[in-house]
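Enquirer: Pasting the sequence and the predicted model now:
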Amino acid sequence: MDEPDPRFTLANERTFLTWLSTSLTLSAAGIAMAVVPQDVFVPWVRTLLAVVLVSLSLVAAASAYPRWRRIQRALRRSEPLPPPALAPVFGYGVAAVAVVALLLVLFAR
């Protein structure tokens, strides 16, 4: 196996760290949603949104290292990089939470 260009290895590492910081952000957002005052959102919806955000956080954290490893292996073997399979999950998951929260803000009063 050849050593990849260090710039690619470092970019892969930065991406790994970004997945972890995204996980922390999603977790913080879930915790924040859980402690929103009771008069802002319906309690079960608030709990649902918090669970979705923290679940997305778990998936991001758990998938960060395996993705880093797959990309590093592909770089060393000069193979095509694997696609970001979970990107739609995060994009649509966060968008769904935002839509529900927006609807509650607009129509719950």
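Expert: That came through, no problem.
Enquirer: C-alpha only now, for contacts and for neighbours.
Expert: Fine.
Enquirer: packing partners for the longest helix anywhere in the chain?
Expert: Scanning the chain for the helix with the most residues, using DSSP state H, yields helix 43-77. Counting by 3 or more CA pairs under 8 Å, 6 or more residues apart in numbering; DSSP states H and E, the packing neighbours recorded for helix 43-77 are helix 6-34, helix 87-107.
Enquirer: Please identify the buried residues of that helix?
Expert: 46-47, 49-58, 60-61, 64-65, 67-68, 71-72, 75 (16 or more other CA atoms under 10 Å).
Enquirer: thinking again about what came up before, which one, of the helices and strands packed on helix 43-77, ends up nearest to Val42?
Expert: Smallest distance to Val42 across these (CA to CA): 8.4 Å, for helix 87-107.
Enquirer: Any figure for the gap between Val35 and Ala101?
Expert: 14 Å (CA to CA, to the nearest Å).
Enquirer: Those two - which one has more neighbours?
Expert: Neighbour count, other CA atoms under 10 Å: between Val35 and Ala101, Ala101 has more, with 17 against 11.
Enquirer: let's bring in a second model and compare:
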Amino acid sequence: MSGALGTETDREPDYRFTLANERTFLAWIRTALGLLAGGVAVGQFYSAGMDPVIHKAIGALCAVLACLIAVGAFRQWRRVQAAMRRDAPLPRPPLVTLTLTGVCLAALLSVALVAV
């Protein structure tokens, strides 16, 4: 909708959509917290006689991925909220690709850890 000066007018979206957007944000935050907990666990608890470098690499990867997902979740929440207010199409989430790539990389490192 255009105003007198050609600027878009924001409107308050239906509260159900706002709450759904918030639930999605919180789901991404839970994913980030799970990755962070897993990263700390695998980075700290390793069997004697095993190379701790791979454990530390998996732990660091999980922690970095958790941080990226948390920041990305907040950015996506804001972008979706702004799109709903403008009645615009919802933006695509880059978090899906980021999460898939990071988890697959951590899984490959875990396979290397088990194989050693």
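Expert: Perfect, I can see it now. Please read all numbers here as calculations on a predicted model, not as lab measurements.
Enquirer: how much space between the residue nearest the centre of the second structure and Gly34 of the second structure?
Expert: With distances taken as CA atoms, centre = their mean, the second structure has Ile69 as the residue nearest its mean C-alpha position (2.3 Å). Using CA to CA, Ile69 of the second structure is found at 11 Å from Gly34 of the second structure.
Enquirer: Could you check how many residues crowd around the equivalent of Leu19 of the second structure over in the first structure?
Expert: Taking TM-score structural alignment, the alignment pairs Leu19 of the second structure with Leu10 from the first structure. By other CA under 10 Å, 11 other residues sit near Leu10 of the first structure.
Enquirer: now swap in Asp5 of the first structure and tell me
Expert: If we define neighbours as other CA under 10 Å, then Asp5 of the first structure has 10 of them.
Enquirer: One more: Gly30 of the first structure?
Expert: 23.
Enquirer: what does Val114 of the second structure give?
Expert: Val114 of the second structure has 9 nearby residues by other CA under 10 Å.
Enquirer: what sits against it?
Expert: Residues near Val114 of the second structure by CA atoms under 8 Å, 6 or more residues apart in numbering: none.
Enquirer: What of Phe74 of the second structure?
Expert: Contacts of Phe74 of the second structure by CA under 8 Å, 6+ apart are Phe25.
Enquirer: What is the equivalent residue in the first structure for it?
Expert: By TM-score structural alignment, Phe74 of the second structure lines up with Tyr65.
Enquirer: With Asp87 of the second structure instead?
Expert: Match for Asp87 of the second structure (TM-score structural alignment): Ser78.
Enquirer: Ok, Leu35 of the second structure next?
Expert: Superposed on the first structure with TM-score structural alignment, Leu35 of the second structure falls opposite Leu26.
Enquirer: now the closest residue to its match other than its chain neighbours: how far from Ser78 of the first structure?
Expert: For Leu26 of the first structure, ignoring the flanking residues on the chain, the nearest one in space by CA to CA, 6 or more residues apart in numbering is Ser57 at 5.1 Å. As judged by CA to CA, Ser57 of the first structure and Ser78 of the first structure stand 31 Å apart.
Enquirer: How about Pro4 of the first structure?
Expert: Counting by CA to CA, the gap from Pro4 of the first structure to Ser78 of the first structure is 8 Å.
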